[in-house]
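> have a look at this prediction, sequence included:
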Amino acid sequence: MSKMPTPPTLPTATVRPILDMNAYDGQVSAKADQGNDLLMRRTRNVGAASVLFYRDPIEMVSASGCWMTASDGTNYLDFYNNVPSVGHCHPQVVSAMADQAARLNINSRYLHQTTETYLDRLKATFPDHLENVVLTCSGSEANDLALRTAQRGTGARGIIVTECAYHGNTATVTDISPSAFKRGKLPDHVVSVPAPGKLAYGDDIAGGFADAIVKAIAVLSDRGHGIAALIVDSIFSSDGVFSNPRGFLRLAVAVVHRAGGVFIADEVQPGFGRTGDAFWGFLRHDVTPDIVSMGKPMGNGFPMAGIAVRPELLAAFCEDVGYFNTFAASPVAAATGLAVLDVIRDENLLANAMICGKYLREGLQHLADIDGRISDIRGAGLFLGVDLSPNGAPEDANGQLVGDVINAMRRHRVLIGAAGKYGETLKIRPPLCLRQSEVDFFIEALGKSLRECG
């Protein structure tokens, strides 16, 4: 099959906040909504804060492995949700959760064997200098604690992020999440830099990104804030997924350390083996984080998160305020987290992420050879970003095509999300238990969807 002809250059695309990507718009579908009592109840109950996927939202009732089932009986292949990372409703994780809940569940102010066993196992995945782990219930809480710890430890306030970063939704963390903003701008103590891609930095991504960090530090110094931390999601998920070349973060982290700041590796999305070649995303870059935040896949759907941190930084923070979380580090959380680590090990899910990730990438490249609108494929393991551009030019990114493809794939029973400054990137994050037959199903659905959106 020959490659598609290249259409003309498109108008400049519109920047899209992360929650607007593939989101239900109640105004557009108001007439259809009148026959959907559940949707009307959701809108009435949650109001303006309601966020739902798809132009026609889906009611889900069950899930297993890589599949979710809707109320009408339709089975969907989940290529979006990295929360149930080892598979939806994994029986070993569910059993551990339920068994512990039936015996004891209490806050962390009591000693419990399972809690310490879990923390020891978790710490063994980190470099030795990250000796302390503090558990929270969400990635937002983890990043909030990480920022406060960094600012206390350095005596500075300034934070550097990438320009489409998303790190959570507390007040402190929303301030460093540009992709969450629908209006307004970053506060004075936060400076953003372009994501580490070729469009911004050409062929020298490591050098260009490090130079951008140097300039950002100078801006923070001029504003009187100094540099407290560089925080990045180590696969730059919301920016559009930027993973390579391996090691490109080293120069930037060295710049931050020389300036007296700390490096916070946000592993909420790439952590727990998703990249296949490393348990944590930062390990692909041979860098030394001072703090690592984690969440989402940690409990495979149970609300778990936390930070791993240098003891001296945590000690300084606790001199002022300390930290306690009622529901974190409970026996049920520890039992659940321990089961997740067991499943990752026993089912060889890192190796599966590498093998299925390679097979998936080959399928995507085959589609790119056929359809010139696939302008780039990036990522590692089972975390990939696929840019779509109506004319095939990366610089002419536009989220409209991605939105159309996402909704077409829903018709072909595949769930997938979007990322990037303009929503121009298909964000691919299936559960780590993915099988090659499911990759085939996905590639076939994507090919059909692209043809329908021609």
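Perfect, I can see it now.

> okay, CA-based contacts and neighbour counts for the rest of this
Noted.

> nearest residue to the residue nearest to the spatial centre of the chain other than its sequence neighbours?
In the chain, the centroid-proximal residue (Cα atoms, centre = their mean) is residue 269; its distance is 3.4 Å. Nearest residue to residue 269, sequence neighbours excluded (Cα to Cα, 6 or more residues apart in numbering): residue 296, at 6.8 Å.

> okay but the one you found is in contact with residue 306, surely?
No. Using Cα atoms under 8 Å, residue 296 is not in contact with residue 306, being 10.1 Å away.

> shared neighbours, those two?
138-139 (Cα atoms under 8 Å, 6 or more residues apart in numbering).

> list the contacts for the residue nearest to residue 269?
Contacts of residue 296 by Cα under 8 Å, 6+ apart are 82-84, 138-139, 268-269, 303-305.

> do residue 349 as well
86, 273, 276, 343, 432-433.

> got TSV for the residues you listed, with secondary structure, distance to residue 236 and neighbour count too?
Formatted as TSV, those follow (DSSP: H, G, I helix; E, B strand; the rest coil; distance: Cα to Cα, whole Å; neighbours: other Cα atoms under 10 Å):
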residue	secondary structure	distance to residue 236	neighbour count
86	coil	21	30
273	coil	16	26
276	coil	16	26
343	helix	26	18
432	coil	19	32
433	coil	23	22
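
> just flag the most distant two among the residues you listed.
Greatest spacing in the contacts of residue 349, by Cα to Cα: 276 and 343 (14.6 Å).

> below is an additional structure, to be compared with the one above:
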Amino acid sequence: MDLLEDGGGGASRLGASLGARLAQADPGDRDVAGVRLDEAVHRAQNGFENYLDAYNNVPAIGHSHPAVTAAVGAQIATLNTHTRYLTDPVVDYAERIVAKFPAPLERVTFACTGSEAVDLAIRTARYGTGNRGLIVTEHAYHGTTHAAAQVSPSLGPNNPVGDHVALIPSIDTARAPAHEVATRLLDSVSAAIADLNERGHGVAAVILDSVFSSDGVQVEPAGFLAPVVQAVHDAGGLYIADEVQPGFGRTGEWWGFQRHGIVPDLVVLGKPMGNGVPISAVVGTVAAQERFGSEVRYFNTFGGNPVSIAAATAVLDVIEQDGLVEHAARVGGELLSGLQSLMGDYERITDVRGAGLFLAADLGSRDAGLSPDPELAARVVNALRDEGVLISASGPAAATLKIRPPLPFTSNHADLLLEKLELVLRRETRA
């Protein structure tokens, strides 16, 4: 279900030169690396193929956005140093980004990748609380550094989590009554807290992706995370919101955690922050960061370097100037309505849900257990690619269609996606 297919390109040469890889397709899949990427739609230009990108959340404001390319080019032509040298744009950006968060989230530390930021958040929580235990969902993905991989069970059985990590069941809002979602999650977290205390680790933090992307995109009902924050605080731990995927306006609000009416202790930022230029951050409260910040030496050679800061500043500028947060809410609502309509026509769609431009559709059977159909999901994803539309699949059974386009995705793009999805469903689900 990756974007690779055969043709003698990169896919066929993966094993010859690349080492460890995450979720690349098997050799023999077609290579679509030769794609011109511009804004939300890949333009047919210079022999490149044309794709509607409804999946890539890294180029948040659109592929090759001129504001980012201009800012990066100007900065790298002027000055780029490691971070022992402080430049005004770094401070300017720090002030702007923390202003996007509710009080008391008012300190930011920069890194290069989401994995690094998760690692840093874990270190901060452990040092500040004196505890080691961490709680994540059983299909979570939070990164690939040593510490982040240990809280990423979705990496598979050969990437075991440590004894200090307690796994809780994945949230499944399609199968749980809405009024029970918060209670079930709280019960799971409470049991994990007791387990970690019994093992002698205590609780340093609960780490949750605010939209539970690898758990199948779970966003409803709004507010179900609030009891968890209170429970982890009562246990002496911190709440870490992983906003690497939902952050920067994708959910129709600046941050995915906002729909739950909570204020995390630490927030992890990454992927879309620099529109593809590597930069990440941990934003936190003074209380959560003070001890680590004053007693532990932290240095990151490239974390918050001038070029990456220039890219990140351009991203903020475009999101604000183009009203992309409100745009994501509006177009995402249109797309969700369209998916709901398709669900009424195709019984193999068992649930649809979404927040802004982060949407999901489960494929399976409408039996008592809503049995998932990962084979159908794979066929739909690949058939859509053949129709020139890029999405992917997620969830415990890989049977959830995951849709998360660049934020400039328009109503016309949404209509085209729905048109192609209906075409593929009609073809793939007929008897």
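Received it, and whenever you're ready, just let me know what you need. The model shown is predicted, which means the values in this text are computed figures rather than measured ones.

> how far away is the aligned residue in structure 2 for the residue nearest to the centre of structure 1 from residue 127 of structure 2?
Counting by TM-score structural alignment, residue 269 of structure 1 lines up with residue 245 in structure 2. Distance, residue 245 of structure 2 to residue 127 of structure 2, by Cα to Cα, to the nearest Å: 26 Å.

> cool, and residue 178 of structure 2?
From residue 178 of structure 2 to residue 127 of structure 2 the distance is 37 Å (Cα to Cα).

> tell me which of the two has more neighbours.
More crowded of residue 178 of structure 2 and residue 127, by other Cα atoms under 10 Å: residue 127, with 19 against 14.

> any idea how far residue 135 of structure 2 is from the more buried one?
16 Å.

> and residue 269 of structure 2, by the same measure?
Where residue 135 of structure 2 is concerned, residue 269 of structure 2 sits at a distance of 19 Å (Cα to Cα).

> sec struct for residue 276 of structure 2, please.
coil (DSSP: H, G, I helix; E, B strand; the rest coil).

> residue in structure 1 paired with it?
Residue 276 of structure 2 maps onto residue 301 in structure 1, by TM-score structural alignment.

> got the contact list for that match?
Here residue 301 of structure 1 is in contact with 83-84 (Cα under 8 Å, 6+ apart).

> number of residues surrounding the equivalent of residue 371 of structure 2 over in structure 1?
Matched by TM-score structural alignment, residue 371 of structure 2 corresponds to residue 396 in structure 1. By other Cα under 10 Å, the residues close to residue 396 of structure 1 number 18.

> mean shift of the biggest helix by length in structure 1 relative to structure 2?
With secondary structure taken from DSSP state H, structure 1 has its longest helix at helix 349-370. Once fitted to structure 2, helix 349-370 of structure 1 is off its aligned match by 0.9 Å on average (mean Cα distance after the TM-score superposition for structure 1).

> please, where are all the helices along the stretch 201-350 of structure 2?
Assigned by DSSP state H, counting those that start in this stretch, the stretch 201-350 of structure 2 shows helices spanning 226-234, 286-295, 306-321, 324-345.

> can you put these in CSV and add distance to residue 120 of structure 2?
Formatted as CSV, these follow (distance: least, Cα to Cα, whole Å):
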stretch, distance to residue 120 of structure 2
helix 226-234, 19
helix 286-295, 10
helix 306-321, 19
helix 324-345, 28
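
> so which of these is the most packed in?
helix 306-321 (a mean of 22; mean count of other Cα atoms under 10 Å).

> onto which residues of structure 1 does it map?
Alignment of helix 306-321 of structure 2 against structure 1: residues 331-346, by TM-score structural alignment.

> which residues in the stretch 151-300 of structure 2 form strands?
For the stretch 151-300 of structure 2, strands defined by DSSP state E, counting those that start in this stretch occupy the ranges 165-168, 205-209, 238-242, 266-269, 280-285.

> could you dump these into JSON lines with mean neighbour count and distance to residue 377 of structure 2 added?
Output for the strands of the stretch 151-300 of structure 2, formatted as JSON lines (neighbours: other Cα atoms under 10 Å; distance: least, Cα to Cα, whole Å):
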{"stretch": "strand 165-168", "mean neighbour count": "21", "distance to residue 377 of structure 2": "25"}
{"stretch": "strand 205-209", "mean neighbour count": "26", "distance to residue 377 of structure 2": "23"}
{"stretch": "strand 238-242", "mean neighbour count": "28", "distance to residue 377 of structure 2": "26"}
{"stretch": "strand 266-269", "mean neighbour count": "28", "distance to residue 377 of structure 2": "29"}
{"stretch": "strand 280-285", "mean neighbour count": "26", "distance to residue 377 of structure 2": "32"}
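
> now the strands for the stretch 51-200 of structure 1?
60-64, 67-70, 75-78, 132-136, 158-162, 190-193.

> nice, that's everything, thank you.
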